[in-house]
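Chemist: Turn this into a model:
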Amino acid sequence: MAKANIPTYDICSLVMGKPTQEDVVVARFPEYLAAHSDIHFPHRHSFYHLALFTSGSGTHTIDFERFPVKPGQLYFMVPGQVHGWYFEGKVDGYVINVSAGFFNVFLKDADYIERFPFLSGVAAEGVVELTATALREVTRIFEEMLQEVATNQPFNMDMLRLLMLELFIRVGRSTQQGAIRQDMLHNNLLLRNFRKLVEQHYMQLRLPKDYAAMLYVTPNYLNAFCQHMLGKSAGEVIRDRVLLEAKRLLVNADTNISAIAYQLNFADNSYFTKFFRKYAGVTPEEFRKNIV
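Modeler: Just a heads-up that it's a prediction; the model follows:
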């Protein structure tokens, strides 16, 4: 029997008893878990969600990929991603929830934070193993943010924005090997633009040549570029996004599989089932039954 739909939480429902905090929530992990013991798992958010583990074990699933929980890990999740955690014993660390528009009043470039690879929306890229030095720096930032929330001083929201940007930059530095060359900046920009286009058009456009035209490159170049940057072709990037959306839609027990096939622009249910079984390893029905 299919399970219930995955709920979506907005930031206002997880405010830790501080109703004035509509754009950002900062908390210690045990307190966050205690305050929201009724959160359903798995679930998704309409905001950015960060979790730093300083102790504990278990597993954390993001968009149906499972990762082992261990100290020194920092998880970044973007709005819409499905996730759930399954802990073994007690865990400690920190949690930040931040609205998608939190930085809009502060940054001239609305796409600035998308430059950080851990905010790409790709599950594996959102899991960062911090070095001992980076962990100390990040922990210090979390503690400063907690103090800022507790004291409620003038300009505290701006200070929280500054601390959050420092967090992103320090994590970005810790994961970036060597100096950033101009060609690396170009490659990162092209990759980010390709992924953004896929996110916007994957329902209708399934061929690399469609995206290559919008990026003003050849299909061969785009495929070679993706192979170099990601270890997969442009076609696989598009296919993986379609497959992820199929999995997200299959969570909804009230939507039949034929309707999902139609929504994803497949010619018929049979073609969708063949596609899903080929790349997910199970049929849509089997996947739906095994969702936990």
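Chemist: use CA for all of it now, contacts and neighbours both
Modeler: Will do.
Chemist: Give me the neighbour count for residue 8.
Modeler: The number of residues packed near residue 8 is 16, by other CA atoms under 10 Å.
Chemist: ok, it - contacts?
Modeler: Residues in contact with residue 8 (CA atoms under 8 Å, 6 or more residues apart in numbering) are 43-46.
Chemist: go with 6 Å
Modeler: For residue 8, the set of contacting residues under the criterion of CA atoms under 6 Å, 6 or more residues apart in numbering consists of 43-45.
Chemist: And these, which is closest to residue 66?
Modeler: residue 43 (14.4 Å; CA to CA).
Chemist: let's see this one next to it:
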Amino acid sequence: MKSTFFSVQKSDSEYYKNIFSDSCYHIFLFEGIGKIVIDFTEYDFNGKIVLFSSPFQNIQILSDHSIGVETLSFHSDFYCIEFHKKEVACNGLLFNNIYLFPYIGLNKEVFDEISEYFLKIKKIDLHEDFSESILQSYLQLILAICSKEKNKMLSDKDLVNDDFKELKSFQNLVEKHFIAEKTLSFYADLLNITPNTLSKKIKSRFNKTPSQIIQERVILESKKQIHLTRKSFKEIALELNFSDEFYFSKYFKKHTGVSPTHFRKEAGISIVADLYK
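Modeler: Take a look at the predicted model:
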């Protein structure tokens, strides 16, 4: 096992003031007050936080005071969240969901429990027998605990008001039409509201504009196709309604900072790729 495929480290928050992005999944554990910036969308945080990011998301953690940030990083070659989805359903909940906040506020008990698992992982000798299996087991425990907390957080919210129903309708429409339709007016017309009203409601709920959400949905699908299939970039571009692979590559790099070629090289092709042929 390559050591870069799985690691836990503690850094000062100063390290994350500049944009951080690489080919791994990350779980950040920290406590304080400040802002999290994910792909240029800002979120305020206050308290004990666990934050999740996927390969080549752009991350910044900004705080007026220096805080310690524990970071668990793993490459999909070490642990594929799609392959293990039956064991821990974290894909689309903790990672890769453009409609949910990318972090969870934790109480002290859960925060300390996750921190303890981070500590246990640090103590494992990677050269010992079964170390990889033990690491995967600890990782699954952390993901399961966080998925439970995220589900609890979602169930505690009031999801029956009219605004929520309208926003849920927008989400469903994006999922249905994002490949063919990328304009705000298209979705506003279907919802029988003005583009300005829709923008205000979406911004209030998701901290981002409808156009950002549509763009992020296209990028999320692009990453899925690049990582989980063996399709050529020309095939992917065609399926996602781009005029050609060069425009697709330009669009992808604009929103991720890396080319599709670089993303596939560094993130790799998943072991489940043959399931998507």
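Chemist: quick revisit: only the buried subset of the contacts of residue 8 of the first structure, as a PyMOL command please.
Modeler: Only the buried entries of the contacts of residue 8 of the first structure go into this PyMOL selection, using 16 or more other CA atoms under 10 Å:
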select buried, resi 43+44+45
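Chemist: ok, of the contacts of residue 8 of the first structure, which one's closest to residue 114 of the first structure?
Modeler: Residue 114 of the first structure has its nearest neighbour among the contacts of residue 8 of the first structure in residue 45, at 17.6 Å by CA to CA.
Chemist: And that closest one? What does it align with in the second structure?
Modeler: In the second structure, residue 45 of the first structure lines up with residue 22, judged by TM-score structural alignment.
Chemist: Please look at its match and residue 56 and confirm they touch.
Modeler: Yes: between residue 22 of the second structure and residue 56 a contact is recorded at 5.0 Å, counting by CA atoms under 6 Å.
Chemist: quick one: secondary structure of the match of residue 45 of the first structure?
Modeler: coil (DSSP: H, G, I helix; E, B strand; the rest coil).
Chemist: tell me the contacts of it?
Modeler: Applying CA under 6 Å, 6+ apart to residue 22 of the second structure gives the contacts 55-56.
Chemist: again, only using 8 Å
Modeler: By CA under 8 Å, 6+ apart, residue 22 of the second structure lies in contact with 55-57.
Chemist: coming back round to it: could the contacts of residue 8 of the first structure go into TSV alongside distance to residue 70 of the first structure?
Modeler: Written out in TSV, the entries for the contacts of residue 8 of the first structure read as follows (distance: CA to CA, whole Å):
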residue	distance to residue 70 of the first structure
43	21
44	22
45	23
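Chemist: what comes up buried for stretch 113-121 of the first structure?
Modeler: If you call a residue buried by 16+ other CA under 10 Å, then stretch 113-121 of the first structure has these buried ones: 113, 116-121.
Chemist: Alignment lookup: residue 102 of the second structure to the first structure.
Modeler: Structural correspondence for residue 102 of the second structure with respect to the first structure (TM-score structural alignment): residue 126.
Chemist: what's the spacing between its match and residue 273 of the first structure?
Modeler: Distance of residue 126 of the first structure to residue 273 of the first structure, given as CA to CA, to the nearest Å: 29 Å.
Chemist: do you know how far the match of residue 45 of the first structure is from residue 84 of the second structure?
Modeler: Applying CA to CA, one obtains 22 Å for the distance of residue 22 of the second structure from residue 84 of the second structure.
Chemist: Put together JSON lines for the contacts of residue 22 of the second structure, with distance to residue 129 of the second structure, neighbour count and secondary structure on each row.
Modeler: Written out in JSON lines, the entries for the contacts of residue 22 of the second structure read as follows (distance: CA to CA, whole Å; neighbours: other CA atoms under 10 Å; DSSP: H, G, I helix; E, B strand; the rest coil):
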{"residue": "55", "distance to residue 129 of the second structure": "29", "neighbour count": "21", "secondary structure": "coil"}
{"residue": "56", "distance to residue 129 of the second structure": "32", "neighbour count": "21", "secondary structure": "coil"}
{"residue": "57", "distance to residue 129 of the second structure": "34", "neighbour count": "23", "secondary structure": "coil"}
